[in-house]
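> the following comprises the amino acid sequence and a computationally predicted model.
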Amino acid sequence: MAGRLKLSAQILAVGVVAALFALLAWKLATQDEGAASKLGRGANPAAPSFRLDRLDRPGKLTLAAYRGRPVVVNFWGSWCAPCKEEAPVLEGVWQRYRGRGLVVIGIDFYDVKSVARRFARENRMTYPLAYDGPGKTLSDYGVAAAPETYFVARNGKLVCDRIQGGLNLDRNRDLFEACVQELLGA
């Protein structure tokens, strides 16, 4: 009797695990992949809007506040080594082109605010910074990993392709500069 009970419990456990995997597979197959999936198919979707707590000062940061201006949106985390390496690249672009209207926005995610603020201070990040702790904006954009960078034209549409990985990497540096120039010319 104990053997049959044990076998029944094992069968039930396997069934529950199988059901959970099926649910996960269904969820992944039917979920909206965010703006990145549309951008990757050659479309220029509207950049997802956001209203997030600021890290660089009190208040909220919204994409709508920069409508009509070219915007670089960079997703980062204090726990991300490539994010630290690319911070000077983003700061340099912000300093070099903000006089021409370019805005760089850094969005920190899956982090602790105090740690993110310290990271920003230590890396001399002076461009607008926001906090997306739970990752809703991350999901809206379809961010796969940190760092990831998007380009928003003056009309609010995403242009170029997202850049995954550090901007300091050779394979990303030229694409990043070309996308910034496209934003400034648009």
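Ah, there it is.
> all contacts plus neighbour counts: C-alpha atoms, from now on.
Will do.
> residue nearest the centroid of this protein?
The residue lying closest to the centre of the chain (C-alpha atoms, centre = their mean) is Phe75, at 3.6 Å.
> quick one: it is in a helix?
No: read with DSSP: H, G, I helix; E, B strand; the rest coil, Phe75 is strand and lies in no helix.
> show me the contacts for the closest residue to it other than its chain neighbours.
In space, and not counting its chain neighbours, Phe75 is closest to Ile107: 4.8 Å by C-alpha to C-alpha, 6 or more residues apart in numbering. The contact partners of Ile107, by C-alpha atoms under 8 Å, 6 or more residues apart in numbering, come to 73-76, 129-132.
> okay, one more to line up with it:
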Amino acid sequence: MRRLARARLVAVGLAVAALAAVAGCGGGGTGTPAAAGAGRADGGSVPAQLRFDAATVDGGRISGASLAGRPAVLWFWAPWCPICHGEAPDIARAQKKFGDKVQFVGVAGLGTVPEMRKFVADTGLGAFPHAVDDNGRLWSSFGVDEQPALAFVTADGEVRTLQGLLSEAELNMYTEQLVTS
């Protein structure tokens, strides 16, 4: 009897988590702020959010500390998210336009690594690394609870996270601000 009750509880929990994930696919509207302000927790040279080490979709590793001291854009996406698929061409164009001045990093979550690899291949986003956030810690550290989302990190460590779909013009505007700040 306890096993059956436990199995039902697990099934209900998984169903709720799946519904929350699907509902999070861009449901927050255009560019809703999730977390803004200084990224430095202790005055150190590496902002708190950039203190991570993660596997990448292509089998490598990425260290957030390698992004410190230069502007960066982190794009949070899920491989099954249709809004992320729709935003991918804008991200690719922005990376091509600003990639010599701003480091772009994808942060993939809510899927399997093979699904993430397929997403990167299908969308032509292989020009920059994509971290695998299989446990949600990286998303959480940037205040991300839905995808797509973008975190804009200035060279001096200020982090601004925006959740929801951005237009290409908004993406370019925020990225340009990183270059000129």
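Great, that's in hand. Since the model is a prediction, treat every value here as computed from it, not as a measurement.
> ok, so of the contacts of Ile107 of structure 1, who is nearest Ala153 of structure 1?
The nearest member of the contacts of Ile107 of structure 1 to Ala153 of structure 1, counting by C-alpha to C-alpha, is Val73 at 11.0 Å.
> distance from the chain centre to stretch 148-161 of structure 2, please.
11 Å (C-alpha atoms, centre = their mean, to the nearest Å).
> brain fart, stretch 178-186 of structure 1
Using C-alpha atoms, centre = their mean, the offset of stretch 178-186 of structure 1 from its chain centre is 20 Å.
> surely Ile62 of structure 2 is in a strand?
Yes: if the criterion is three-state DSSP, then Ile62 of structure 2 is within a strand.
> how many residues are close by Leu150 of structure 2?
Leu150 of structure 2 has 28 neighbouring residues, counting by other C-alpha atoms under 10 Å.
> oh sorry, the question was meant for Ala18 of structure 2
13.
> roughly how far apart are it and Trp80 of structure 2?
Distance, Ala18 of structure 2 to Trp80 of structure 2, using C-alpha to C-alpha, to the nearest Å: 12 Å.
> now do Gly106 of structure 2
From Gly106 of structure 2 across to Trp80 of structure 2, the span is 15 Å (C-alpha to C-alpha).
> now swap in Arg70 of structure 2 and tell me
Using C-alpha to C-alpha, one gets 31 Å for the distance from Arg70 of structure 2 to Trp80 of structure 2.
> what of Phe119 of structure 2?
Distance from Phe119 of structure 2 to Trp80 of structure 2, by C-alpha to C-alpha: 8 Å.
> and the closest residue to Leu110 of structure 2 other than its chain neighbours, what does it touch?
Leaving aside its sequence neighbours, Leu110 of structure 2 sits nearest to Ala78 (C-alpha to C-alpha, 6+ apart; 5.6 Å). Ala78 of structure 2 is in contact with 84, 108-111, 116, 147-148, counting by C-alpha under 8 Å, 6+ apart.
> how much space between the residue nearest to Phe75 of structure 1 and Tyr150 of structure 1?
The gap separating Ile107 of structure 1 from Tyr150 of structure 1 is 11 Å, by C-alpha to C-alpha.
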